[in-house]
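# my questions are about this predicted structure, shown below with the sequence.
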Amino acid sequence: MSWLQPSGNKAEIGGAEDDLMRSLCTLLGVLTLLFMSPLTGAAHAQTGDPLDRAISALKGKFAEKSSVLFSRKTRQGFGSDATLTVVYGKHRFAANAGVRASDVAEVSTMGDEPVHFRMINIGRDTYTQGTWADVPKGKKWLHWQDADGFLWSQNLVDALNPKFLRLISRNAEKTSAKGRYDGVSTTRYDGLAEVGLLGSRQAGIYYGTKDGDWAGGRIKWKLWLGPDNLPRRFQAEIVHEPYGPEQRADTVRMNVLYRGWGTPVRIQAPSKNLVAEAG
């Protein structure tokens, strides 16, 4: 006799129905865990910032005290007043500091007058030499201590800066454009970020929140990531808003290539007998 057929015992029937309901609830709970959990995880992954993996990959390189080689071209201004700057360098990382040491050679040209500059940073110590520098006889370098204008920091417009990547990730869009840089295939992300403050120092262009009369601007960018989620190329058009009605916006165009991730680099201070203390 089927359990669905009445037996004449109401208590028995009620008990069977209770057992059935408990079994169904248990089964539904198991099915929910099996089928809904992966979907929930996938939905959560899709709502994360697009550049999360790049940020994690960078922090991993910092923790490894790894290194990278780079080249950068920037063009600022318009027409004959434009300045072209070409930079070649190498960075060494530290877990908490990001870029802890760097060796950078730079040539800036405005018109026909190239200006050469070299800068070595190790921790908070900076060594500079250039065609503009007034160095005592017999010396080739100037030493600066805690000179923030020369030091890499976490407010630079730089694809090696996790905080900057977090800023631009909010509006990042993955594109179908591909490219091959540093010997690997890349995926490109594009976006636009508006900031309340833009400025420039020797270490690079920096951004921040609105500060008094300082003008902000916008950063239109493209970022190419390798299969390891590390930056291989970064382009930006950075527009400084004018300070007043009689001024015009200033534009900087930047193109950076990164290569040789993990390549051992040697960055050391110049010989002491060639160094003079900066005034």
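Everything's here; your move. As the structure is a computational prediction, the values presented were derived from the model and not from experiment. Numbering: from 1, shown residues only.
# alpha carbons only for contacts and neighbour counts from here, please
Will do.
# what's the burial count for residue 33?
For residue 33, the neighbour count with other Cα atoms under 10 Å is 10.
# how much space between it and residue 19?
21 Å (Cα to Cα, to the nearest Å).
# ditto for residue 206
68 Å.
# more neighbours: which of the two?
More neighbours surround residue 206 than the other of residue 206 and residue 19, with 17 against 11 (other Cα under 10 Å).
# how close does the more buried one get to residue 191?
Counting by Cα to Cα, the gap from residue 206 to residue 191 is 18 Å.
# tell me where the stretch 1-150 of the chain has strands.
67-76, 83-94, 98-110, 113-122, 125-130, 141-145 (DSSP state E, counting those that start in this stretch).
# which elements pack onto the last one?
For strand 141-145, the helices and strands in contact under the criterion 3 or more Cα pairs under 8 Å, 6 or more residues apart in numbering; DSSP states H and E are strand 125-130, strand 275-277.
# helices or strands up against the shortest one?
Packing partners of strand 275-277 (3+ Cα pairs under 8 Å, 6+ apart): strand 141-145.
# to residue 238, which of the strands of the stretch 1-150 of the chain lies closest?
strand 67-76 (9.4 Å; Cα to Cα).
# one step back: tell me which of the strands of the stretch 1-150 of the chain sits nearest to residue 41.
Nearest to residue 41, of those and by Cα to Cα, is strand 98-110 at 31.0 Å.
# name the helices or strands packed onto the closest one?
Using 3+ Cα pairs under 8 Å, 6+ apart, strand 98-110 is in contact with helix 52-63, strand 83-94, strand 113-122.
# below is an additional structure, to be compared with the one above:
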Amino acid sequence: MKASVRFPVTPTLLRRLAYASIIANVAIVVTGGAVRLTASGLGCPTWPRCTDESYHTTAEMGVHGVIEFSNRLLTFAVGIIALAVLLAVVARRPRPRGLLPLAVAVFLGIPAQAVIGGITVLTHLNPWVVGLHFLASMAVIAAAYALWRRTVEPDGPTTPTVPAPLRTLALLTTLVSAAVLVVGTWVTGSGPHAGDRGAARNGLDPQAISQVHADGVFLLIGLSVALLFAFRAVGAVRAARAAAVLVAVELGQGLIGFVQYFTHLPALLVAAHMLGSCLVLLATLAVLWATRERRAVSPPAATAPAAEPVTAGV
């Protein structure tokens, strides 16, 4: 009987697939924002079909239908990449520990995110559901990042690279970053870009909730700067470099946020701000990962066989 042929999954291939998954999930956040910013949220007025009679857009639905349907098609592309990552992880030998659950989480997160997107359509773009749709995408991006980092690490024990108080501070910064994302969805739900001219708003005062969001951003930047100096003080070069990138990304994102607020939320800047949200999340996770590292386990040293005792001849 012939042996079955197994497609070889190299570490490089797995890393590239995992990295592609991050890029694809960030891309669908940006294109989803384009749907909302062009008022195409109800371009396909129902779900899972585009209309009651068709799964695809029709000429009568115009450009809004094309934009919404194209974003739905992109979900399949993101799902295919996630499936390719999952299959590569299953086929990988030896398989790094913890990799399979992350691949499953990313793969299942795609249809879950699509279902939430469908609920946004069925609820006529309820702003709270729209916000949940965005946050679900952020959760998938976080899982995809964790998966990618696991593919570039050796399969060994985790050891801290900074003192425990700084690891706690990095975790607190991550939680504040997540809170800023959540409040950001409330700001969006109170603003003018509803995704459709007839969609409801969440009823929050735009100026007041924007101030709450800005206060969270100031806190986040302050914590990130504190991490940068603390990491430098203890000689944690890799962690300090990650914190410096985070501060730079936050400052750029903050600048976009202030400009878009004072220029009455032009669509192009709002789209850039959505991309910036993804980059802030990824940079925050990079800092968190830099506070620990995995070290390869060295194989046990081979011991020479004991010499047999020499006996005198008779």
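Done, it's in. Remember, predicted model here, so these are calculated numbers, not experimental data.
# once they're superposed, what TM-score comes out?
The TM-score (TM-score structural alignment, normalised by the length of the first structure) is 0.26; 110 aligned residues with a Cα RMSD of 5.8 Å.
# which other helices and strands contact the host helix or strand of residue 240 of the second structure?
Assigned by DSSP states H and E, residue 240 of the second structure falls within helix 237-262. Judged by 3+ Cα pairs under 8 Å, 6+ apart, helix 237-262 of the second structure is in contact with helix 206-233, helix 267-290.
# mind listing what's buried along the first one?
By that I understand helix 206-233 of the second structure. For helix 206-233 of the second structure, the neighbour count (16 or more other Cα atoms under 10 Å) marks 206, 209-210, 213-214, 216-217, 219-221, 223-228, 230-231 as buried.
# what's the burial count for residue 283 of the second structure?
Look at residue 283 of the second structure: counted by other Cα under 10 Å, it has 22 neighbours.
# gap between it and residue 226 of the second structure?
Counting by Cα to Cα - residue 283 of the second structure and residue 226 of the second structure are separated by 15 Å.
# check residue 277 of the second structure too.
Distance, residue 277 of the second structure to residue 226 of the second structure, using Cα to Cα: 21 Å.
# quick one: the host helix or strand of residue 28 of the second structure to helix 267-290, angle?
Using DSSP H and E, residue 28 of the second structure sits in helix 11-37. Here helix 11-37 of the second structure runs at an angle of 150 degrees relative to helix 267-290 (axes from the mean of the first three to the mean of the last three Cα atoms, to 10 degrees).
# burial of the residue lying closest to residue 290 of the second structure once chain neighbours are set aside, as a residue count?
Ranked by Cα to Cα, 6 or more residues apart in numbering and with sequence neighbours excluded, the top spatial neighbour of residue 290 of the second structure is residue 239, at 4.8 Å. By the criterion of other Cα under 10 Å, residue 239 of the second structure has 25 neighbours.
# cool, and residue 32 of the first structure?
Counted with other Cα under 10 Å, residue 32 of the first structure comes out at 11.
# what about it, distance to residue 88 of the first structure?
Distance, residue 32 of the first structure to residue 88 of the first structure, using Cα to Cα: 56 Å.
# could you do residue 47 of the first structure as well?
On the measure of Cα to Cα, residue 47 of the first structure and residue 88 of the first structure end up 37 Å apart.
# ditto for residue 11 of the first structure
87 Å.
# more neighbours: which of those two?
Higher neighbour count among residue 11 of the first structure and residue 88: residue 88, with 17 against 9, using other Cα under 10 Å.
# what does stretch 169-178 of the second structure rub up against?
216, 219-220, 223-224, 227, 280-281, 284-285, 287-288, 291 (Cα atoms under 8 Å, 6 or more residues apart in numbering).
# if we go to 6 Å?
The contact list for stretch 169-178 of the second structure (Cα atoms under 6 Å, 6 or more residues apart in numbering) reads residue 288.
# buried ones in that stretch, by neighbour count?
For stretch 169-178 of the second structure, the neighbour count (16+ other Cα under 10 Å) marks 169-171, 173-174, 176-178 as buried.
# cool, and stretch 174-183 of the first structure?
Those would be residue 181, for stretch 174-183 of the first structure by 16+ other Cα under 10 Å.
# equivalent analysis for stretch 62-71 of the second structure, please.
For stretch 62-71 of the second structure, the neighbour count (16+ other Cα under 10 Å) marks 64-71 as buried.
# filter those residues down to just the ones in helices.
Here DSSP state H is the test, and these give 64-71 as lying in helices.
# residue 219 of the first structure: how many residues sit nearby?
23.
# so what's it up against?
Listed by Cα under 6 Å, 6+ apart, the contact set of residue 219 of the first structure reads 192-193, 237-238.
# ok, and the most crowded of those?
residue 238 (24 neighbours).
# can you confirm that one is in a helix?
No: with DSSP: H, G, I helix; E, B strand; the rest coil as the criterion, residue 238 of the first structure is assigned strand and is not in a helix.
# what lies in contact with stretch 233-251 of the second structure?
228, 231-232, 283, 287, 290.
# in CSV: those residues, plus distance to residue 84 of the second structure.
Below are the contacts of stretch 233-251 of the second structure laid out as CSV (distance: Cα to Cα, whole Å):
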residue, distance to residue 84 of the second structure
228, 37
231, 37
232, 40
283, 25
287, 28
290, 28
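# among those, which pair sits farthest apart?
Pairwise distances across the contacts of stretch 233-251 of the second structure peak at 17.5 Å for 232 and 283 (criterion: Cα to Cα).
# coming back round to it: right, so of the helices and strands packed on helix 237-262 of the second structure, which gets closest to residue 80 of the second structure?
helix 267-290 (21.0 Å).
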